[in-house]
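>>> Here is a sequence with its predicted model. Questions after.
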Amino acid sequence: MTPREAMDGALKDAITQHLRPKGFTGSLPHLRRRSDAQVCLISFQFFSAGGRFAVEVAECGPDGLTTSWGKHKAPHKVTAQDIPAPRPRLGSADFPQGDHWFVFGPRNYEAGAAKLRPHEDYEALAAGVLGFVESQAEPFWEQQLSART
């Protein structure tokens, strides 16, 4: 097992245990929660050189999104990465501004990149993401909905 596979496993467990009961569907890297009023979106973006990932959140109306070039993205297909803005990253100290990457190990070209950490480390990082969904994403989605209505 690679560190990326271990991180994916911990995130999938967290999604199954905590986000599915809150209505989220989809699979890594894109999740969505649909309601009559909006679609709440979460997208995970893994760094190409390994060892870290960002979590972007966004939202759109309940009918999905029509891009600037006229293509319609259905509500069960739209992802956070389809939304041009705002699309903040969870974990930023200046949320909804700023940038943040969750680090689960060295980059592929750094020493120790293939070394697995204890499973609890990956679980703790996934739990941290869930904490930011509660403390940052939920208020963001509520604020975006209020701004549209």
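Nice, thanks for sending it over.

>>> Every contact and neighbour count from this point should use C-alpha atoms.
OK.

>>> For this protein, which helix extends over the most residues?
helix 119-132 (DSSP state H).

>>> Would you mind confirming that Gly26 is in contact with Arg32?
Yes - in this structure, Gly26 is within contact of Arg32 by Cα atoms under 8 Å, at 6.3 Å.

>>> Neighbour count: these two, which is higher?
Taking other Cα atoms under 10 Å, Gly26 and Arg32 do not tie; Arg32 has more neighbours (26 against 16).

>>> also this one, for the comparison:
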Amino acid sequence: MARPRHASFDKKKTVAENRRARYDYAIDEVFEAGIALTGTEVKALRFGEGSIAESYAEVKGEEVWLINSNIPEFSHGNRFNHEPKRPRKLLLNHREIAKMFGGVSRQGMTLVPLSVYFNSRGRAKVELALAKGKKLHDKRESEKTRDWKREAARIMRDRG
């Protein structure tokens, strides 16, 4: 039996984060996926380079691919250096892939990468969310609640 996973994954070093995703999408379910990388990609990520700002994930058959993520070429790489924006395969269980496929095909959801990080064992992981796009009025509502929480915290702090 597999060991249970925690609600928040064990992040040791965050390399890239998609902060805009939580604003643009209503996050439904979050998954942790491994990434199939080449040697120079891992080295570039360890130096803190990489971006997932405009990337997304796609289910093709029984595989999930990370599309449009940018890991720049490694500076000390040689002729075997990698292509910066190539599609990268994500490593997930069949049950998780089936759940993602169902959400994307039937419910009109999107697979959005939230962050790329190294876990405590030194493996590169992607935090992937099954999300639904927010409309403009939803974004305004979330801004109102965020501003109200900030204001309430300020009032409570001032009153002591």
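Thanks, I have it. Since the structure is predicted, the reported quantities are computational estimates derived from the model, not experimental observations.

>>> TM-score for the pair, please.
TM-score of the superposed chains, computed with TM-score structural alignment, normalised by the length of the first structure, equals 0.25; 82 aligned residues with a Cα RMSD of 5.8 Å.

>>> The very next helix or strand once past the longest helix of the first structure relative to helix 119-132, how many degrees between them?
Tracing the chain C-terminally past helix 119-132 of the first structure and defining elements by DSSP states H and E, one meets helix 138-148 next. Between the axis of helix 138-148 of the first structure and that of helix 119-132 there is an angle of 30 degrees, by axes from the mean of the first three to the mean of the last three Cα atoms, to 10 degrees.

>>> Buried by neighbour count: which residues of helix 138-148 of the first structure qualify?
Applying a neighbour-count criterion of 16 or more other Cα atoms under 10 Å, the buried positions in helix 138-148 of the first structure are Phe140, Trp141, Gln144, Leu145.

>>> Next SSE downstream of the helix or strand harbouring Ala54 of the first structure?
Per DSSP H and E: Ala54 of the first structure is located in strand 52-60. Scanning forward in sequence from strand 52-60 of the first structure by DSSP H and E, the next helix or strand is strand 65-66.

>>> Give the other helices and strands that that next one contacts.
With contacts defined as 3 or more Cα pairs under 8 Å, 6 or more residues apart in numbering; DSSP states H and E, the packing partners of strand 65-66 of the first structure are strand 72-73.

>>> Mind checking what helix or strand follows the strand it packs on in sequence?
Per DSSP H and E, the first helix or strand lying C-terminal to strand 72-73 of the first structure is strand 102-103.

>>> Give me the contacts around the strand or helix carrying Ala152 of the second structure.
If you go by DSSP H and E, Ala152 of the second structure is part of helix 136-159. Outside of helix 136-159 of the second structure, the residues within contact range by Cα atoms under 8 Å, 6 or more residues apart in numbering are Tyr23, Asp24.
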